[in-house]
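Novice: return atomic coordinates for the entry below.
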Amino acid sequence: MQPTTLRPNAGHLALPFFDEAHRHIAARLPDWVNAQGVDESDDRAACRDWVRRLGEGGWLKYCVPGEFGGALPQLDSRALVVLRETLAFYSPLADFALAMQGLGSGAISLGGSTAVRRAYLPDVASGRKIAAFALSEPDAGSDVAAMKLIASAARPDCAMQEKDGSFFLDGQKTWISNGGMADFYCVFAKTDPDGGSRGISAFVVDRGSEGLDDSAHIPVMAPHPLATLSFTRCRVQADQMLGELNGGFKLAMQTLDIFRASVAGAALGMARRALAEAIHHAQRRRMFNQTLADFQLTQARLGEMAALIDAGALLTYRAAWLRDTAQGSAKERSVAAKHQKDCSVAAAMAKMCATENAQRVIDMALQMHGGLGVMVGSKVESLYRDIRALRIYEGATEVQQLIIGKAVLQEAQS
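Specialist: The predicted structure is shown next:
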């Protein structure tokens, strides 16, 4: 990562979505991350280095609850958005490293027993352990209920009723971020093969467990550590289960709901960097006896880019604010359910708009750079590759459209 004199605009932090804790993050983080100078030529080595540095810097404390080494009492979506937006402005790989610590341990924060949370979360917060979230499979990405990884009870007579036995995992997971380098995986598997989404349970599986092979790395267009996990009679103790038996689907969705707005935050960070690069280039590139910035066409394009970013930003901040302020505010079950639905729909809107808009903004910035934009090693060229995956992972754009569309129809019917 090369240091830069460019800085993200922090004017949006004056909006009422944020409080002093979030503004404190935004004030300190830019100088810290810009000074790190991590060698990112090897994505796996760089991610390990980023996790270590983020842990030592205290930034990973925002990925876990306060009781287990966190900076805030509970997981805070707005803090995650500010962190990811700022990190992504400077280094999408640094953003990835922080995000996976949060996503990879989120199911433990939400559903782990006290013993499990004590065993893993403090090490996540310090950077001593690298986390991973293992949900997707070769034939089960958007359709989570189609997963085929089976968790069979070692003692069928009792283990399915009580957490006093163990399970054997058999099957595969793929597209697993931090695969092959994580110290543990939060794995989702079918404990009831015929139960659909109601037959899924979650477990913590340590790297090196007998029967787990995480060596199949997956190369992608913007280098990030990904791998396929293969389980063959991989034994996991029942006390490593997260949440309720067959309650894994709900736990996975709750985890994704917390972090979905932060994906939008990462997209905002990349888009803001692209806009900053475009402005910097336009003010210095001379043609026809004036700068590129002097052309009205350039000014119009920059204005469009800024508006696209702000549109995604407002949806993102609203989604994070809704999720944070709705926690514990509703006592009646029906009201709580509506809060949860509103948060999920808002997160879907934020993720869809921020990532799609960021793709457009970065494309415009690259076009404005001309030939320099497609030169390998230029910032806008790397951003062009980095942004593409955000429109797919943690729920592709089309999935977000379905979530929003169904909600609109249900609202109209009611």
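Novice: can we go C-alpha only for contacts and neighbour counts from here?
Specialist: Fine.
Novice: my guess is Glu356 contacts Arg391, does it?
Specialist: Yes: under the criterion of Cα atoms under 8 Å, Glu356 makes contact with Arg391 at 6.7 Å.
Novice: what's the overlap in contacts for those two?
Specialist: Taking Cα atoms under 8 Å, 6 or more residues apart in numbering as the criterion, Glu356 and Arg391 both touch Thr397.
Novice: is it true that Phe133 lies in a strand?
Specialist: Yes: counting by DSSP: H, G, I helix; E, B strand; the rest coil, Phe133 is part of a strand.
Novice: any idea how many residues pack against it?
Specialist: By the criterion of other Cα atoms under 10 Å, Phe133 has 27 neighbours.
Novice: my guess is Gly243 meets Phe249, correct?
Specialist: No: applying Cα under 8 Å as the test, Gly243 and Phe249 come out as separate, 10.2 Å apart.
Novice: give me the more crowded residue out of these two.
Specialist: Remark: of Gly243 and Phe249, Phe249 carries more neighbours, 22 against 19, as counted by other Cα under 10 Å.
Novice: the structure of the following sequence is requested for comparison with the preceding one:
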Amino acid sequence: MTIAEGTLTDLLTDVRRVASERLAPIAHAGTDGRVNRDLLRALSTEGVLGMLFPGHGTDGAQTTAETICLLREALAYGCVEAEVALAMQGIGGYPVLQSGQRHHLDRWLGPLREGTAVAAFALTEPDAGSGAAALRLEAVADGDGWRLHGTKMWTTNAPDADFYTTFARTTQGAGARGVTAFLVPADSPGLKATSVELFAPHPIGRLDFDSVRVTRADVLGEVDRGFRVAMKTFDLFRPSVGAAAVGMAQAALDAAVRHTSQRQAFGQALGRQQAVAHALSDAATKLEASRLLVRAAAAAHDSGDGRVTAKSAMAKLFATESAQQVIDTAFQFHGASGLRAGHLLEGLYREIRASRIFEGASEIQRDIIARDLYRDTPIGRRAGGTAKAAELSATGAN
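Specialist: Purely as a prediction, here's the structure:
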């Protein structure tokens, strides 16, 4: 492990350094829209995956939301591709770690930690994005198991993953309570995975299931309780979406401060112009508020706070929306230079846009927050209160 043990500040600094000096060159050598296995192995070699999956051997030790937030913020600052790779490995792998059977842990946990196996998370469908109750991938009973029929869309790490954490409907008409989570190996007969080209070059794809066979040995958690599997992972990872946005925004702000301190216009540095200085001051304030919200949400998860879903929604909403504004401001003050292909701001501008959609769009986060506000009122109880908010929170492009 090359990242030094120490304070949380030390961790943030060390991971930033590793990301920019060691991971970025490997990331840049990869292919847009496809899994970079060299990058995943490097994340393991540098000790980052070991912090995400902290156990030894095949024990089920889990990390904290605080650690995930620090890792994603630091990686996003130094190498966004590495942050995306870590997040997708975590989202796909944690359902196995948290809810897998012993043979799942024996088979997959070591390779996940070593970066030699690629995990994926398949929840969203073409017609089911912002509500788990609408999932239609059908699991038809077949002897001691099921046959999966249907399509998943916006699946992380497709088509290059080694297995897909897949959510299918095992009981019709039961809403979120009729969904089961399965571990589906990528080489399963009848499974076809194809790549989807995105605005930001993330490895995302489509899965088509044509009578894919699964059994009880493939179930993660309990039959018809797969929604719980998804929620455990989302509650852990959602604050860190905001953390990644903070990391990207900090990189943009730092670049803007450097640029405006040197760029001369009208006889003085841009940074001496009040309009520029005040805009960057506002950006810095939003960024610091975002960081505090993210860390508060992570602390809420790690302490078992019952309002973690709402607090995570607040952190994701504010941090991602603010980061978009911070990066846009930094872009504006770079002028035409920021428009060059390959410029830091050009890349961050494309990357940040997805964060306002993935793991629940900003509008869904507002719904979750509103339901929490009204949960003890008559309208909140009629709407289903926190249960409905939780159902909404396990959504988005995954």
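Novice: all helices of the stretch 301-414 of the first structure, in order?
Specialist: For the stretch 301-414 of the first structure, the helices defined by DSSP state H, counting those that start in this stretch cover 333-369, 379-388, 397-413.
Novice: not counting its neighbours along the chain, what's nearest the aligned partner of Lys286 of the second structure in the first structure?
Specialist: The equivalent of Lys286 of the second structure in the first structure is Leu308 (alignment by TM-score structural alignment). Distance criterion Cα to Cα, 6 or more residues apart in numbering; nearest residue to Leu308 of the first structure, sequence neighbours excluded, is Asn357 at 5.7 Å.
Novice: quick one: the one you found from Ala264 of the first structure, how far?
Specialist: 10 Å (Cα to Cα, to the nearest Å).
Novice: of those two, which one has the most company?
Specialist: Each of Asn357 of the first structure and Ala264 has its neighbours counted (other Cα under 10 Å); Ala264 has more, 33 against 23.
Novice: present the helices of the stretch 301-414 of the first structure as TSV; the columns should include distance to Ile130 of the first structure.
Specialist: What follows is the helices of the stretch 301-414 of the first structure, written out as TSV (distance: least, Cα to Cα, whole Å):
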stretch	distance to Ile130 of the first structure
helix 333-369	25
helix 379-388	22
helix 397-413	28
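Novice: out of those helices, which is closest to Arg207 of the first structure?
Specialist: helix 379-388 (27.5 Å; Cα to Cα).
Novice: wait, Pro65 of the first structure sits on Ser77?
Specialist: No: under the criterion of Cα under 8 Å, Pro65 of the first structure makes no contact with Ser77, lying 11.9 Å away.
Novice: comparing the two, which residue is more hemmed in?
Specialist: Taking other Cα under 10 Å, Pro65 of the first structure and Ser77 do not tie; Ser77 has more neighbours (27 against 22).
Novice: distance of that one relative to Ala88 of the first structure?
Specialist: 16 Å.
Novice: quickly list what's touching both of Asn357 and Ala264 of the first structure.
Specialist: Both Asn357 of the first structure and Ala264 are contacted by Gly312, under the criterion Cα under 8 Å, 6+ apart.
Novice: sec struct for Ala201 of the first structure, please.
Specialist: Careful, residue 201 of the first structure is Ser; it's not Ala. Recorded secondary structure, Ser201 of the first structure: strand (three-state DSSP).
Novice: counterpart of it over in the second structure?
Specialist: Per TM-score structural alignment, Ser201 of the first structure is aligned with Thr180.
Novice: just give me the neighbour total for its match.
Specialist: Neighbour count for Thr180 of the second structure, taken as other Cα under 10 Å: 25.
Novice: I figured it hits Arg228, correct?
Specialist: No: counting by Cα under 8 Å, Arg228 is not a contact partner of Thr180 of the second structure; they are 9.3 Å apart.
Novice: what's near enough to touch Pro54 of the second structure?
Specialist: Pro54 of the second structure sits in contact with 61-63, where contact means Cα under 8 Å, 6+ apart.
Novice: please read the previous query as pertaining to Leu72 of the first structure.
Specialist: By Cα under 8 Å, 6+ apart, the residues touching Leu72 of the first structure are 61-62, 65-66.
Novice: and the strands in the second structure?
Specialist: Counting by DSSP state E, one finds strands in the second structure at the ranges 119-122, 138-142, 145-156, 163-169, 179-185, 191-195, 204-215, 219-220, 264-265, 268-269.
Novice: which one of those lies closest to Gly347 of the second structure?
Specialist: strand 204-215 (17.6 Å).
Novice: so where is the closest one in the first structure?
Specialist: Going by TM-score structural alignment: strand 204-215 of the second structure matches residues 226-237.
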